[in-house]
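# need a 3D model of the sequence below.
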Amino acid sequence: MSLVGRTRREALQVNGALLVLAALSLAPLLWMLSVSLMARGEASHFPPPFLPARATLDSYRELFGSTGIGRNFGNSLLVSLAITVLSLLLNTMAGYAFAKLRFAGRERLFQLLLAALVVPAQVAMLPLFLLMKQLGLVNSFWGVIVPAMASVFGIFLVRQYARSIPDELIEAARIDGAGELRIFFQVVLPLLKPVLVTLATFTFMGAWNDFMWPLIVLTDQEHYTLPVALAALSREHIMDVELMMAGAVVTVLPVLVLFLALQRYYMQGLLLGSVKG
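Below you'll find the model as predicted:
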């Protein structure tokens, strides 16, 4: 067999394997969407059908009409956007400071921050809850937002990328009389755009999907975020598979659309950060 024919066969085998893996990965999501469009009780048949006999939006009408899930959707959107904006600002400033500003104990402090990555998040939840209680932030959106405003991973990601910015560019701005804040916002921030998109995607998806901490700190159902509200709803409608799948679609769809829309910038930020850092 010729080299061209062998190369083509290998390419077909690789693409075929990738296609099979993609189909296996997408099958649960497609079945979730399909079940959400089924009539009540249809998914409980055995064997369960893959496609609805007659597509209907009854589950979505009930979900938004009688369960109050629309309010919880708004809660999740508010909390996730607030966390993303504040996290971008604080993580970016801290990451730039660790990368380019010289101050006493910089490297030791950064090593201490990295050491905190090995501490499981569950270990910190009890002292964090007690702190939120002392601050009067329990059962409020700020109780969810404040602990997520900065993260070690976000600081690390920005620092690694910011180290690639030429020192000569920053020194030239200082010679021209620019202050540190002006340098940061007008010179550094535009150069950090790829990693900012990556960090924003990470942060928004993490805040949107977070279940454990909102479950702990939010006690009033009116403040529930979408994952917590969906878990509470499942206890009341445990046999209503179609309704639960509709809720799952509403929960997954925003972050899926966000990731697909920003996928190119997301991967660019990761790859450039790994190469330049």
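# all contacts plus neighbour counts: C-alpha atoms, from now on.
Fine.
# report how many residues lie close to residue 57.
The criterion is other Cα atoms under 10 Å. On that basis, residue 57 has 13 neighbouring residues.
# any idea how far residue 117 is from it?
With the distance defined as Cα to Cα, to the nearest Å, residue 57 ends up 44 Å from residue 117.
# sequence B follows; please return its structure for comparison with A:
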Amino acid sequence: MKILKYIALALGLVLTLGPFYWMMVGATNPSGAILSVPPNLILGSYLGENFKNLMNSVDIWRSLFNSVIITGAFTIFAGLFSAAAGYAFAKFKFRGRNVLFAVFLMSMMIPYQALIIPQFELFAKLGLLNTYSAVVLPQLAYPFAIFLMRQSMQSIPDSIIESARIDGCGEYRTFFQISLPMMLPAIGAMSIFLFTHQWNNFLWPLVALVTEDMYTLPILLSILAGQDNLDYGQLMLAATISVIPIFVIFLFLQRYFIAGIVGGAVKG
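As a prediction, the model looks like this:
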């Protein structure tokens, strides 16, 4: 029985990591070798040439910089707002709290495509199109992140919050110095979700960002994939560069990930 489990786990590992390995192999081989039959699964020596061709085709470093700035700002501010909203929903008693929270969660059911046109008109009137703010601001109140933080905040005993208030702590100090440090696993899990969501965000940045110097990596990848003379080596190298930050963030925060997800499921 154990052998079957190990075989299933090994198969799952191959299916999960196989595409990433093939992508890295493609980044080190010429375009023609990537689609060869049988497939080439050995790292090549064409990485430097692919990198040179990629630099001549697009400004990937500028797009990488744009993605880092936009995703970093979004993760920080959306994380802070989500934690504050989750704290309010979990620890403040006010009339209609549950109804308001249910209505807020229902907003997740609205297709994002239905919001594109009014959102575009709003930011056009504000003069914010083709700016970092146009991509960062629309989803700062991210429903899933607020839900996760609200569920996690409920695991904090009310007696701790009440004791802090009795001792003279203001709400800001109670939130930042008592509640947030106790929520580090949930914050780590939330940060991974927010970072991954914004890093891979394609549709709205494609609409809101006009000039090439403001493009993010997903838009740049779509440009490379849409070229008439498609160079798979360049495309695989650009894709490899785009996934490295996600791996780094996940490895850095992985110890918080499982604990945060489990913690969010403790109380409903």
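# in structure 2, what residues pair with stretch 103-112 of structure 1?
Taken onto structure 2 by TM-score structural alignment, stretch 103-112 of structure 1 occupies residues 94-103 there.
# ok, now stretch 203-214 of structure 1?
Using TM-score structural alignment, stretch 203-214 of structure 1 lines up with residues 194-205 of structure 2.
# can you pull the buried residues of that stretch?
Buried residues in stretch 194-205 of structure 2, counted by 16 or more other Cα atoms under 10 Å: 194, 195, 196, 198, 199, 200, 201, 202, 204, 205.
# what do we get in structure 2 for residue 266 of structure 1?
Using TM-score structural alignment, residue 266 of structure 1 lines up with residue 257 in structure 2.
# no, scratch that, I was asking about residue 236 of structure 1
Under the alignment (TM-score structural alignment), residue 236 of structure 1 pairs with residue 227 of structure 2.
# which SS class is its match?
Classification of residue 227 of structure 2 by DSSP: H, G, I helix; E, B strand; the rest coil places it in coil.
# residue 215 of structure 2 -> structure 1?
By TM-score structural alignment, residue 215 of structure 2 lines up with residue 224 in structure 1.
# need the contact list for that match.
By Cα atoms under 8 Å, 6 or more residues apart in numbering, residue 224 of structure 1 lies in contact with 72, 75, 214, 215, 218.
# so the fourth one touches residue 229, yeah?
I take that to be residue 215 of structure 1. No. Contact between residue 215 of structure 1 and residue 229 fails when scored by Cα atoms under 8 Å: they sit 9.2 Å apart.
# of those two, which one has the most company?
More crowded of residue 215 of structure 1 and residue 229, by other Cα under 10 Å: residue 229, with 22 against 18.
# so who does the more buried one touch?
By Cα under 8 Å, 6+ apart, the contact set of residue 229 of structure 1 is 69, 72, 221.
# helix or strand for it, which one?
Secondary-structure assignment from DSSP states H and E places residue 229 of structure 1 in helix 226-236.
# thinking again about what came up before, of the contacts of residue 229 of structure 1, which stay in contact in structure 2?
Among those, the ones whose aligned partners also touch in structure 2 (both residues aligned by TM-score structural alignment, their matches' Cα atoms under 8 Å) are 69, 72.
# quick check: the aligned residue in structure 2 for residue 27 of structure 1 vs residue 189 of structure 2, distance?
With the correspondence set by TM-score structural alignment, residue 27 of structure 1 lines up against residue 18 in structure 2. From residue 18 of structure 2 across to residue 189 of structure 2, the span is 25 Å (Cα to Cα).
# okay, these two: which has more neighbours?
The residue with more neighbours, out of residue 18 of structure 2 and residue 189, is residue 189; 24 against 14, by other Cα under 10 Å.
# so where do the helices sit in the stretch 151-277 of structure 1?
Counting by DSSP state H, counting those that start in this stretch, the stretch 151-277 of structure 1 has helices at residues 152-162, 167-175, 180-182, 189-191, 193-209, 212-217, 226-236, 241-276.
# between these, which one is nearest to residue 106 of structure 1?
Distances from residue 106 of structure 1 to each of these were compared by Cα to Cα, and the smallest falls on helix 152-162, at 12.1 Å.
# against structure 2, where does the closest one fall?
Using TM-score structural alignment, helix 152-162 of structure 1 corresponds to residues 143-153 of structure 2.
# need the contact partners of the matching stretch.
79, 82-83, 85-87, 89-91, 104-105, 107-108, 179, 183, 186-187, 190, 193-194, 260-261, 263-268.
# how far apart are it and its match in structure 1?
After superposition onto structure 1, stretch 143-153 of structure 2 sits on average 0.7 Å from its aligned residues (mean Cα distance after the TM-score superposition for structure 1).
# pull out the buried positions in that stretch.
Counting neighbours by 16+ other Cα under 10 Å, one finds that the buried residues in stretch 143-153 of structure 2 are 143, 145, 146, 147, 148, 149, 150, 151, 152, 153.
# how near is the corresponding residue of structure 2 for residue 82 of structure 1 to residue 83 of structure 2?
Residue 82 of structure 1 maps onto residue 73 in structure 2 when the alignment is built from TM-score structural alignment. Summarising the geometry, the distance separating residue 73 of structure 2 from residue 83 of structure 2, computed by Cα to Cα, is 15 Å.
# and those two? Which one has more around it.
For the pair residue 73 of structure 2 and residue 83, the greater number of neighbours falls to residue 83 (28 against 19), based on other Cα under 10 Å.
# and the more buried one, what is it in contact with?
By Cα under 8 Å, 6+ apart, the residues touching residue 83 of structure 2 are 145, 146, 149, 150, 180, 187.
# one step back: count the neighbours of the match of residue 266 of structure 1 for me.
The number of residues packed around residue 257 of structure 2, counting by other Cα under 10 Å, is 23.
# what residues are up against it?
Listed by Cα under 8 Å, 6+ apart, the contact partners of residue 257 of structure 2 are 185, 186, 188, 189, 192.
# which of those residues line up with contacts in structure 1?
Contacts retained in structure 1 from those (both residues aligned by TM-score structural alignment, their matches' Cα under 8 Å), given in the numbering of the listed structure: 185, 186, 188, 189, 192.
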